[in-house]
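Novice: Below are the sequence and a predicted model for it; my questions follow.
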Amino acid sequence: MGAGREKILIVDDEENARIGLTKLLAQEGYEVDSVADGCEALEYLRGKRVNLVISDIRMPNMNGLVFLQELSRRHPSIYVIMITAYGEVESYLEAMNLGAFEYLHKPIKLDVLKSVMNKIFERSTHLC
C-alpha cells in the first residue's frame, strides 16, 4: 500500500516513539517526516503537503487537541490520527469532534495502524 505517494507527518514530543514510528512507516514504503510538537508541525505544513498526520495528544507548547483544531482550520483536507498513552474519554470525544479520523492508544499496534491508514488512503483515492 505504501507506494511512496502518501506523505505522513508524525507529531510527538517523545523522541523514541517519534523515531520508532517514523522508521516503521518508512519501512512500509511511506514517505515520513516527524516533528516534536504542534507548533513545529504547523510551521512544517506551511511549505509541505502531507496526506496524513499522526499526532500525540499530550505535548508541551501546544497540546494535540489545540493542534488538531488549528490543523483542521488551516488544512481541512489532511487526515489525522490522534494517539495517546492515556485513555481519557473526554479527549477522545473532543478529538473526534474536532475532526480526527481515528484515536489510538500507545503502544501503537502496527497492524491496527496500517488498517486505519489503509481506510484513509482508500478514501482519499476515491475523491475527485
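Specialist: Done, it's in. Numbers count the residues shown, from 1 in each chain.

Novice: CA atoms for contacts and neighbours, from now on please.
Specialist: OK.

Novice: ok, which stretches of the protein are helices?
Specialist: Along the chain, the stretches classed as helices by DSSP state H are 15-27, 38-47, 64-74, 89-97, 110-125.

Novice: among the ones you listed, which is the most enclosed?
Specialist: Greatest average neighbour count among the helices of the chain goes to helix 64-74 (a mean of 19), per mean count of other C-alpha atoms under 10 Å.

Novice: Put this next to the first one:
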Amino acid sequence: MVKRIMVVDDEPDILFSLKILLERNNYDVVIAHSGKECIREMEKGFKGIVLMDLMMPNMDGWETINEIIKRGLMNNVAIEIITGNGTKAFQTMDAMGSYIFDYIVKPLDMRRLLLSIERCNQHFNTKNT
C-alpha cells in the first residue's frame, strides 16, 4: 500500500504542520518548497500522492501540474490540491479532468484532509494493482 506523500507549499508553517500530521498517520513525507522542487523530486522517481498548493511564487500549482503532465511524470502519482480559493480551483480542476483527485480549501480541516488522502490512497492502490 502506497503511503508516500509529497507536500508542495511555499509556507514553512504549513509544510511543518502537514509533515507532523502525516508522519503521525504513518505516511512517508517528502517536502517541496516550490513547484520546481516538486518536479525535481518527481524526476528522481517520486511515486505517491502529491498535495499541491496553488498559490506559490515563480511557478504556481497549475503551472507545476501542467509541467508534470508535459514531462510525462504522472505515472503512479495522484494529485490533491490545497488552496485558499475553492471556487477558482474547482473551475480549473474541471478543465484538468482526471489529473486531479480532489481539492481541499484552506484553512485546512485536518480531519477532512486525512479522509481525502485515505480515499485517494485507496483509489491509487486499486488503480495501480
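Specialist: Thanks, I have the structure now. Keep in mind the model is a prediction, meaning the values are calculated, not measured.

Novice: what TM-score comes out when they're superposed?
Specialist: Superposed pair, TM-score by TM-score structural alignment, normalised by the length of structure 1: 0.87. Supporting alignment: 124 aligned residues with a C-alpha RMSD of 1.6 Å.

Novice: circling back: any chance of JSON lines for the helices of structure 1, columns distance to residue 58 of structure 1?
Specialist: Formatted as JSON lines, the helices of structure 1 follow (distance: least, C-alpha to C-alpha, whole Å):
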{"stretch": "helix 15-27", "distance to residue 58 of structure 1": "13"}
{"stretch": "helix 38-47", "distance to residue 58 of structure 1": "10"}
{"stretch": "helix 64-74", "distance to residue 58 of structure 1": "6"}
{"stretch": "helix 89-97", "distance to residue 58 of structure 1": "10"}
{"stretch": "helix 110-125", "distance to residue 58 of structure 1": "19"}
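
Novice: Which of these sits closest to residue 55 of structure 1?
Specialist: Checking those against residue 55 of structure 1 by C-alpha to C-alpha gives helix 64-74 as the closest, at 6.5 Å.

Novice: helices or strands next to the closest one in the packing?
Specialist: helix 38-47, helix 89-97 (3 or more C-alpha pairs under 8 Å, 6 or more residues apart in numbering; DSSP states H and E).

Novice: Name the residues that touch the shortest one?
Specialist: Helix 89-97 of structure 1 is touched from outside by 65, 68, 82, 102-103, with contacts defined as C-alpha atoms under 8 Å, 6 or more residues apart in numbering.

Novice: right, and the pair among those with maximum separation?
Specialist: 65 and 102 (13.0 Å).

Novice: any shared contact partners between the two?
Specialist: By C-alpha under 8 Å, 6+ apart, no residue touches both residue 65 of structure 1 and residue 102.

Novice: hang on, the earlier thing: could you dump the helices and strands packed on helix 64-74 of structure 1 to CSV with distance to residue 7 of structure 1?
Specialist: Listed next are these as CSV, based on distance: least, C-alpha to C-alpha, whole Å:
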stretch, distance to residue 7 of structure 1
helix 38-47, 12
helix 89-97, 22
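
Novice: For residue 118 of structure 1, which of these is the nearest?
Specialist: Closest among the helices and strands packed on helix 64-74 of structure 1, once you apply C-alpha to C-alpha, is helix 89-97, at 18.7 Å.

Novice: State the distance from residue 60 of structure 2 to residue 52 of structure 2.
Specialist: In this view, residue 60 of structure 2 and residue 52 of structure 2 are 9 Å apart by C-alpha to C-alpha, to the nearest Å.
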